[in-house]
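Peer 1: this is the structure alone, sequence omitted:
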């Protein structure tokens, strides 16, 4: 990927993370934060809170981008070690199951003190799995390669859970709100990266091809100019010789 296209890709992912986090903060924390400031005419505090969540979304987007490129490396290493895509897919399925069980037993259960807590946690996990499944299916349709379904699910579920741990570890006041808010930018940014990266790679290949064509044309033009200049010099030399 060229630097220009990588910058466009990273910038779009950054914006998606910031916008989604900002919108989710308004939805989740409207009653206990935004509504109070708006009713009291404290517009600066409300805007400052929104801006803080947007920058939090930028941070999550950067984490997701690092996670995606780390996943690409791990995926290639896993395929090479297993020497079989089928075996690597089974390992990924096992890791997905382990990640889901870990979240339920060690991240949700110790802090689920009521039925509402369980309803929230399981609901968010279902949202993650459904979003991951839809993204993976779309990826298969875009590429026409059925074997990437498991890899796509692995990235969207396992890697997203790893990135989600940042919020799952927050168990102070407002912990559930952060768990809810930060899940959605993770899903949005990861889905964008999984679906859109091939387009930027193709655009980079096209840009490189055009660059090589321009370089070749420039080289040919320089050769032509050199030949013309050489011919002119030879003609001038011939004229001088005839005069003598």
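Peer 2: Structure's in. What do you need? Quick caveat, the model's predicted, so the values are computed rather than measured.
Peer 1: going forward, measure contacts and count neighbours with C-alpha atoms only.
Peer 2: Will do.
Peer 1: contacts only, for the residue nearest to the spatial centre of the chain.
Peer 2: In the chain, the residue lying closest to the centroid (Cα atoms, centre = their mean) is residue 193, at 3.4 Å. Applying Cα atoms under 8 Å, 6 or more residues apart in numbering, we find residue 193 in contact with 13, 65, 68.
Peer 1: put this next to the first one:
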């Protein structure tokens, strides 16, 4: 991988994440941005693009951090099987935490089962992306891709989870998912060109 490809990943991910988050951010607050004319709409759009760009940068930092963590984990465990088992344990732990700790923090008057929706949806999305990654590369890529898409995305998403505001949850998650998915599925394609 040369520096040109790293720069390409950086800018293309930043562009896709910013646009996706900007669109979702404007659509979720459309009444606020359309209410006071075109100038208000443009300022709101620029604001949403800027915030989404910041969230996309978090996605990129998480991706490169995971590349390091994955290699480090493989080096420590000296076995793909052991490292995969460790990742499965961490996936289960994060799923439990995402349900239980959100319920403890915010679920006073809500049903416990309602807190399964977001982790389950995120997990199913991660399974779909990991399956695509495994089909395009090899079967051994499934667990690392699943771990990245579920655990690392959840870690990157913590500031919005703590706020517990539905608008922030969606606005923050959109560029994270777009950025993480794009980077994960692009990396092996760039390696093939080398």
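Peer 2: Now that the structure is in, tell me what you want to look at. All values reported here derive from a predicted model rather than from experimental measurement.
Peer 1: please state their TM-score.
Peer 2: Aligned and superposed, the two chains score 0.90 in TM-score terms (TM-score structural alignment, normalised by the length of the second structure); 194 aligned residues with a Cα RMSD of 2.0 Å.
Peer 1: still on that earlier bit, so which of the contacts of residue 193 of the first structure are in helices?
Peer 2: 13, 65, 68 (DSSP state H).
Peer 1: may I see these organised as a markdown table, with distance to residue 210 of the first structure added?
Peer 2: Formatted as a markdown table, those follow (distance: Cα to Cα, whole Å):
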| residue | distance to residue 210 of the first structure |
| --- | --- |
| 13 | 26 |
| 65 | 28 |
| 68 | 28 |
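Peer 1: compare these and tell me which is most surrounded.
Peer 2: Counting neighbours by other Cα atoms under 10 Å, residue 13 comes out on top of those with 24 neighbours.
Peer 1: that residue contacts residue 192, correct?
Peer 2: Yes: between residue 13 of the first structure and residue 192 there is a contact under Cα atoms under 8 Å: 7.1 Å.
Peer 1: what does the residue nearest to the centre of the first structure correspond to in the second structure?
Peer 2: Aligned by TM-score structural alignment, residue 193 of the first structure pairs with residue 183 of the second structure.
Peer 1: do residue 61 of the first structure as well
Peer 2: Per TM-score structural alignment, residue 61 of the first structure is aligned with residue 56.
Peer 1: average gap between the one helix or strand that match maps to and the first structure?
Peer 2: Assigned by DSSP states H and E, residue 56 of the second structure falls within helix 38-77. Per the superposition on the first structure, helix 38-77 of the second structure and its aligned residues are separated by 1.2 Å on average (mean Cα distance after the TM-score superposition for the first structure).
Peer 1: so stretch 215-225 of the first structure matches what in the second structure?
Peer 2: Using TM-score structural alignment, stretch 215-225 of the first structure pairs with nothing in the second structure.
Peer 1: do you know how far residue 186 of the second structure is from residue 132 of the second structure?
Peer 2: 12 Å (Cα to Cα, to the nearest Å).
Peer 1: no no, residue 107 of the second structure
Peer 2: Counting by Cα to Cα - residue 107 of the second structure and residue 132 of the second structure are separated by 35 Å.
Peer 1: could you find the closest non-adjacent residue to residue 115 of the second structure?
Peer 2: Once flanking residues are discounted, residue 115 of the second structure sits nearest to residue 99: 5.3 Å by Cα to Cα, 6 or more residues apart in numbering.
Peer 1: from what I can see the one you found touches residue 120, true?
Peer 2: No: assessed by Cα under 8 Å, residue 99 of the second structure is found out of contact with residue 120, at 9.3 Å.
Peer 1: mind checking which of these two has more residues around it?
Peer 2: residue 99 (19 against 14).
Peer 1: please determine how far the equivalent of that one over in the first structure is located from residue 126 of the first structure.
Peer 2: Counting by TM-score structural alignment, residue 99 of the second structure lines up with residue 104 in the first structure. According to Cα to Cα, residue 104 of the first structure and residue 126 of the first structure sit 12 Å apart.
Peer 1: same question for residue 167 of the first structure.
Peer 2: Taken as Cα to Cα, the span from residue 167 of the first structure to residue 126 of the first structure is 17 Å.
Peer 1: likewise residue 92 of the first structure?
Peer 2: 19 Å.
Peer 1: again, but for residue 235 of the first structure
Peer 2: 82 Å.
Peer 1: I'd say the match of residue 61 of the first structure and residue 171 touch.
Peer 2: No: using Cα under 8 Å, residue 56 of the second structure is not in contact with residue 171, being 11.1 Å away.
Peer 1: more neighbours: which of those two?
Peer 2: Looking at residue 56 of the second structure and residue 171 with other Cα under 10 Å, you find the greater number of neighbours at residue 56, namely 31 against 24.
Peer 1: can you tell me which residues contact that one?
Peer 2: If you count contacts by Cα under 8 Å, 6+ apart, then residue 56 of the second structure has 13, 14, 17, 18, 175, 176, 179 around it.
Peer 1: columns distance to residue 156 of the second structure and secondary structure on top of the residues you listed, output as TSV?
Peer 2: What follows is those, written out as TSV (distance: Cα to Cα, whole Å; DSSP: H, G, I helix; E, B strand; the rest coil):
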residue	distance to residue 156 of the second structure	secondary structure
13	16	helix
14	15	helix
17	14	helix
18	16	helix
175	11	helix
176	8	helix
179	11	helix
